[in-house]
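> here's a sequence, model it:
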Amino acid sequence: MCRLLGVVTRAPLPLDTALDGLAGPFTELSPEHRDGWGIAAGQGNGSSPLVIKGIEPAAEADSWGRALTGTVTDAALLHLRLASPGLPDVPGNTHPFTAGTAAFAHNGYFTPYDALDELIAPELPAGAAGSTDSERYFLRVLTLLRETGPVDALARAAADVRERAAAYASLNCLLLTEDALYAYADEDPESEVSRRRGPDFFRLRHRVDEDRVVVASSGIPQPRRPLDGAAVPRGPGDPPGRPARHDHTGGSAQRSGTLDYAGTCQPSLTYGGGEHRCPQTWRSTRSPTPYAARSWACWPSARSAPWGSWRSGSPASAVPESPAICVSCAPPVW
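Predicted coordinates for the structure are as follows:
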């Protein structure tokens, strides 16, 4: 399995500065997640993201350190790879995968790796760089992006995996577009990996402060601290029929949370001493494990939307019958 880290900042910064002390702890995960690393950094102006990869452990790669200090951006995703058994450590299998202005990284696996091939636009597999299930996941997302937006594309691609794959552990992923960073969380808690590694292994956590948003896989030792975030204005309207999004406006805030799998919406957003509690929980009519939740969040860069136009919610209406929860009210993490 792998580790994910994403960041969006108010203004372009060197990547190690943007990560606000998390670059070192993330790098320290690479002795275990040692089968390659990759970074995609948004460039804006319709340009493809800058992509830097290596097949050695990040902690042993001079190019990793140079990329952290020398890459200036306002939106990026980082990936440490722990390869699935039988998949070689070659550049084509190393995340992130890119196409046009989009970059994608996945943490988890599904089998068989070609479960989605019948749903991928016919011309896309020929351009695949490697042989991973993760890249096929991305190709399905790219196919769906031709007809819908990123949130629905991620939700529908994940639903396709659940329907067609014989098994999956996690579909957690980060999608970087020209305009925003998207996180999608989806775990099978009954998978062999989840049972062996424990309930925290696939959890995605996010932290918001005045100048940045960071989203990360578990494993980074980061103490909880007060975060003096700006108010969160209501973002652009959701597609018709989507369940109500829980936006919060006004006052300074401590904001952190988990793209959670618990099956209930736990509060973590505190404004002026008051707590917002989210009453909505969606449960699966498909899955035998009703606490296996799916959730998403979107953090636009300051280039494309007013800073603070965060959005999060569930894909329940985009994928009827899929289990999901509201994620903007989630347990505090750090």
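
> drop to CA atoms for contacts and neighbour counts, all remaining ones
Will do.

> contacts only, for Ala165.
Residues near Ala165 by CA atoms under 8 Å, 6 or more residues apart in numbering: 110-112, 115.

> measure it to Arg156 for me?
Noted for Ala165: a distance of 14 Å to Arg156, by CA to CA, to the nearest Å.

> quick one: the helices in the stretch 101-250 of the chain?
133-145, 150-164, 192-197 (DSSP state H, counting those that start in this stretch).

> next, the second sequence, to be compared with the first:
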Amino acid sequence: MCRLLGWSSDRPVTVAELLGAPALERLQELAAVHAHGCGMAWYGDDDAELHAHRSALAAGDDGDFLRFVHETRTRRGLLHLRLATPGLGLEVVDTHPFVAGGTAFAHNGAIFPQDKVDLLLPPGASQPAGSTDSERYFSRLRSNIGHKQGSAAVAHAAGRVLSRMRWHGMSASSLNALLLTPRELHLISLHDPEAEPADVQVWPADYTTHPPYLDLSLLQRDGLSVVASSGILREETGVTRVDAASVVTLDDRGGVARVSQIPERIISPLRRSA
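Okay, the predicted model is just below:
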């Protein structure tokens, strides 16, 4: 399980500036728990090139990550803190974001059973570099989207990923993800809103209260939009919860271009039979 952060701004901004001191401190605290790797992808000021960095180090131990947060000015980007699913690799090739076809992708969740995740790969796909379900999810999502663009296309593609999983007897509590393209940033909110991680520490030990782990939030203010996993944007004014089966698309000017519903929902077998 992991933490996600994405943003779009009408001006170059650092992560530290767009979050502000309280949220940045919470991000740093979460990074000490989600410590199995970190990464980011971004577009800079008047720069059409997609930049990316991945590390197997915890964010607090990665100098490039820290310099990026405090010094690199971007217009759109995403950031990922990894808490690895047991049984999956801990190498750089297993860390997020994954980059292919001019897009970057980061995921929070786990797909089971692990011995079936290769069934997500589209026909003719090359063998993934790493061991993760996330890289295979990205491959199928990219194939489903094809040459289409926009929020509705991403929502339909995510729904088809979930349908394929069910067809092959796979399950997941969360397919939450960020997809960064040359013109947009898509937040895929696809999770069971009543599910919570079990038997694993996902919050800093001194957190006395915390929100539902899989919830995603949206903050819009002053020419920028921020989307984030729970625990990062908490007390900030104007934060709204994102629907658990939707895609929120941020444009390249700091606004929300569209929100589209995903035609499938994740509901745990226990809740379905109740």
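
> quick check: TM-score for this pair?
Overlay of the two chains. TM-score (TM-score structural alignment, normalised by the length of the second structure): 0.81; 253 aligned residues with a CA RMSD of 2.7 Å.

> okay, the helices of the stretch 101-250 of the first structure in a markdown table with distance to Ala185 of the first structure next?
Compiled in a markdown table, the helices of the stretch 101-250 of the first structure are given as follows (distance: least, CA to CA, whole Å):
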| stretch | distance to Ala185 of the first structure |
| --- | --- |
| helix 133-145 | 14 |
| helix 150-164 | 10 |
| helix 192-197 | 14 |
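
> tell me which of these sits nearest to Asn172 of the first structure.
For the helices of the stretch 101-250 of the first structure, proximity to Asn172 of the first structure was assessed by CA to CA; helix 150-164 is nearest, at 9.2 Å.

> ok, and what's touching that closest one?
110, 115-116, 137, 140-142, 144-145, 168, 171, 182, 184, 186, 296, 315, 318-319, 322.

> now render the helices of the stretch 101-250 of the first structure as CSV, adding distance to Thr258 of the first structure and mean neighbour count.
Below are these laid out as CSV (distance: least, CA to CA, whole Å; neighbours: other CA atoms under 10 Å):
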stretch, distance to Thr258 of the first structure, mean neighbour count
helix 133-145, 23, 24
helix 150-164, 18, 22
helix 192-197, 17, 14
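
> for those, which one sits closest to Leu204 of the first structure?
helix 192-197 (13.7 Å).

> what's the closest one in contact with?
169, 188-189, 201-202.

> which of those residues sits closest to Pro25 of the first structure?
Looking across the contacts of helix 192-197 of the first structure and measuring by CA to CA, the closest to Pro25 of the first structure is Phe201, at 15.9 Å.

> can you report how many residues lie near that closest one?
Per other CA atoms under 10 Å, the neighbour tally for Phe201 of the first structure reads 18.

> can you name the residues that contact it?
Applying CA under 8 Å, 6+ apart to Phe201 of the first structure gives the contacts 194, 217-219.

> follow-up on the earlier one: turn the contacts of helix 192-197 of the first structure into CSV, columns for distance to Glu123 of the first structure.
What follows is those, written out as CSV (distance: CA to CA, whole Å):
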residue, distance to Glu123 of the first structure
Ala169, 28
Asp188, 31
Pro189, 34
Phe201, 35
Phe202, 32
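
> so which of those is the most crowded?
Phe202 leads the contacts of helix 192-197 of the first structure on contacts (other CA under 10 Å) with 31 neighbours.

> these two touch, right, that one and Leu171?
No - between Phe202 of the first structure and Leu171 there is no contact under CA atoms under 8 Å: 9.2 Å.

> so what sits against both of these two?
107, 187.

> so what's the most centrally placed residue in the second structure up against?
What sits nearest the mean C-alpha location of the second structure, by CA atoms, centre = their mean, is Ala177, with 3.3 Å. Taking CA under 8 Å, 6+ apart, we find Ala177 of the second structure in contact with 4, 105-108, 187-189.
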